[in-house]
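Enquirer: predicted structure and sequence below. I'll ask about it afterward.
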Amino acid sequence: MRPENQTGVAEFLLLGLSEDPEWQPLLFGLFLTVYLVTVLGNLLIILVISSDSHLHTPMYFFLSHLAFTDICFSTTTIPKMLVNIQRQSKSISYTGCLTQVSFVLFFAGLENFLLAAMAYDRYVAICHPLRYTVIMNPHLCGLLILLSLSISTADALLHSLMVLRLSFCTDLEIPHFFCELAQVIKLACSDTLINNTLVYLVTSILGGVPLLGIIFSYIQIVSSTLRMSSAGGKYKAFSTCGSHLSVVSLFYGTAFGVYISSAVIHSSKDTASASVMYTVVPPMLNPFIYSLRNKDMKGALKKLI
């Protein structure tokens, strides 16, 4: 049957990671556990930072915002998936789907910029230690957060408004566990050239510029560290950057892995499974990376306990 144009879309269908009924209880238990670990772990990070005055520094200021962003990022996708599994339903309203697209774009973009701000903070701390408190003042930290929020909001609004102009067909099945922008655009009956061009252009700019900033910061950090004469100084410099570098590698590594695999693998199901790696895994592991690799966080956590 030829799909007909449908302008008043009532709902989309999220096919999830598996349509096999036997897998549903396992998926529900697994993702509920992941979600609880993510929320509790990141809440603990925020609580530890806010309760210890020694951690009221720019580095931990950005970390607390990153932890909050991770909670919101996971909350955007996982709860709806859990509700659908529990109700044995696949539906999500048109408004709900568009809202999910917007929030996924917003929080993914915000995490991207926060990681870049944290890299700049480490660069100033190691390469310009004597001017650190002057450069990384509260005004600049607040400005970086405000700038990250503004650009992420503009990005999410741009793509959401561009989706609103599309008309959709009767085949509204999304082979995913959440409404991903690329998957929603594929369902449109109208011309999507402008949408796809914007996706590639904006993603390249907003993803590439922060990444280049992170790479530049770490090139300068490594260069400055290697010039240090003290072995203890080198170890301290690398140890302070280890947690952030691990999180950066996890976030960008999984994201690039998904998009490279989606270009090679034509199965939508495999792409959906791969998307778990950048939407679910990094927010869950970030608290463990920062609490296990950071002496200050471990000390503050012991005090809190």
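Expert: Sure, I can see it. Source: prediction; values computed, not measured.
Enquirer: please make it C-alpha for all contacts and neighbour counts, starting now.
Expert: OK.
Enquirer: tell me where the stretch 151-300 of the chain has helices.
Expert: Ranges of helices within the stretch 151-300 of the chain are 181-186, 193-226, 231-264, 268-279, 281-293, 295-304, based on DSSP state H, counting those that start in this stretch.
Enquirer: what helices or strands is the fourth one leaning on?
Expert: Same thing as helix 268-279. Where contact means 3 or more CA pairs under 8 Å, 6 or more residues apart in numbering; DSSP states H and E, helix 268-279 is packed against helix 231-264.
Enquirer: try this one side by side with the last:
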Amino acid sequence: MNQTSITIVLLMSLSDDQKTIHVLFIFFLLIYLMTVFSNFLIILLVVTCAHLHTPMYFFLGNLAFLDMSYSSVTAPRLLSHLSTHRWSISLSECKAQIFFVIYFVASESYLLASMSYDRYVAICRPLHYSQVMSGGKCAQIMFLVCLCGFLVPIILNSFLRRLTFCGPNFIRNFFCDLPHLFQISCTDPTINFIVLLILGSVIGSIVFIATFYPYVRIFRAVLRIGTSDGKSKAFSTCTSHLTVVVIFYASLTFTYLVPITSNLLTLNQVLTVIYTLITPLLNPLIYSLRSKDLKAALQRALHIHRLHPDTATRR
């Protein structure tokens, strides 16, 4: 039987009501603008403020870049669908969106693991911190994070080429995601599911352990500190990162553990919105609220702008 390959993928609309669509457009537009602004502000402060030129804030600046980039893979397209009421995307654009979503998620997980190691060295090996986490070492770590981020999407994309798509061309999500794309394949995607499961289990477990095991060592070291002030200061240096890590893995886990069924479709959409749009906004807010150095840098920048508005404008 002849099968015609599809070139357009239809996405699921978030609502059929026009007033709801307008409200959602404004809501998601504000979230996206706040995400870009807050993450860009952190990058700007880390680059321009000399006292933020430390490994912790170097990694934080890169985390902000990944969050901003990840949000930009899905949010602008979603806003376009909401404004034009056309919930379609070409198959090639759909595959490209999947590639970059996986890349930024993988890179962020590697970066969070690197930040855990940075906190471990700072608390458990403070005398060797400047040597172990030198500027050159941090740059090498970040290079490996970006390079290894391509590993998973390249492997999955190579196996994706074996699939053919001949209809139906409708997926139950507002953006392209790999499990949803498998469901509209007219080729048996079992091999692809197995590869995805193996990569997710092996690499995910390694990164998960690498992220949380340093905190086991950190907690042991902190508990040996005699004074309560010392314990409080030690915990305060890693609470922001630990909060971001918990939110990242919790949202990722709930998004992909909830089965894609008609009964749980609304819940799945809500979890997907939180994971793709809300989480990149929460990360800079968490660090900004808990980091005294970041708040001081922001206050100093605002104070300089008020004192020298003409100079700030010329710059």
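Expert: Looks like it came in fine. Since this is a predicted model, take the numbers as computed values, not measurements.
Enquirer: report the TM-score for the pair.
Expert: Here the TM-score for the pair of chains, by TM-score structural alignment, normalised by the length of the first structure, is 0.95; 302 aligned residues with a CA RMSD of 1.7 Å.
Enquirer: quick revisit: can you say which of the helices of the stretch 151-300 of the first structure is nearest to Leu27 of the first structure?
Expert: Closest of those to Leu27 of the first structure is helix 268-279, at 11.9 Å (criterion: CA to CA).
Enquirer: need the contact list for the spatially most central residue of the first structure.
Expert: When CA atoms, centre = their mean is applied to the first structure, the residue found nearest the centroid is Ala108 (3.7 Å). Taking CA atoms under 8 Å, 6 or more residues apart in numbering, we find Ala108 of the first structure in contact with Phe73.
Enquirer: which position in the second structure pairs with it?
Expert: Under the alignment (TM-score structural alignment), Ala108 of the first structure maps onto Val105 of the second structure.
Enquirer: just Ile49 of the first structure next, same as before
Expert: That one, Ile49 of the first structure, aligns with Val46 by TM-score structural alignment.
Enquirer: burial measure for Thr133 of the first structure, as a count.
Expert: 14 (other CA atoms under 10 Å).
Enquirer: any buried residues in stretch 131-149 of the first structure, and which?
Expert: Buried residues in stretch 131-149 of the first structure, counted by 16 or more other CA atoms under 10 Å: Tyr132, Ile135, Met136, Cys141, Leu144, Ile145, Ser148, Leu149.
Enquirer: how about stretch 14-24 of the second structure?
Expert: Buried residues in stretch 14-24 of the second structure (16+ other CA under 10 Å): Leu14, Ile21, Leu24.
Enquirer: the first one contacts Phe174, correct?
Expert: Yes: checked against CA atoms under 8 Å, the pair Leu14 of the second structure and Phe174 is within contact range at 6.9 Å.
Enquirer: one step back: His128 of the first structure: which of the helices of the stretch 151-300 of the first structure is closest?
Expert: Proximity to His128 of the first structure (CA to CA) singles out helix 193-226 among the helices of the stretch 151-300 of the first structure, at 9.5 Å.
Enquirer: under the alignment, what does Leu144 of the first structure map to in the second structure?
Expert: Using TM-score structural alignment, the partner of Leu144 of the first structure in the second structure is Ile141.
Enquirer: could you do Val199 of the first structure as well?
Expert: Under the alignment (TM-score structural alignment), Val199 of the first structure maps onto Leu196 of the second structure.
Enquirer: and its match, what does it touch?
Expert: Counted by CA under 8 Å, 6+ apart, Leu196 of the second structure has contacts Leu156.
Enquirer: what do you get if the cut-off is 10 Å, keeping everything else the same?
Expert: Taking CA atoms under 10 Å, 6 or more residues apart in numbering as the criterion, Leu196 of the second structure is in contact with Val152, Pro153, Ile155, Leu156, Phe159, Leu178, Pro179, Thr190.
Enquirer: circling back: shared neighbours of Leu14 and Phe174 of the second structure, anything?
Expert: Joint contacts of Leu14 of the second structure and Phe174 (CA under 10 Å, 6+ apart) are Leu78, His81, Trp87, Gln269.
Enquirer: pretty sure the third one contacts Ser13?
Expert: Yes: using CA atoms under 10 Å, Trp87 of the second structure is in contact with Ser13, at 6.4 Å.
Enquirer: so what sits against both of these two?
Expert: Here Trp87 of the second structure and Ser13 have Leu78, His81, Phe174, Phe175 as joint contacts, going by CA under 10 Å, 6+ apart.
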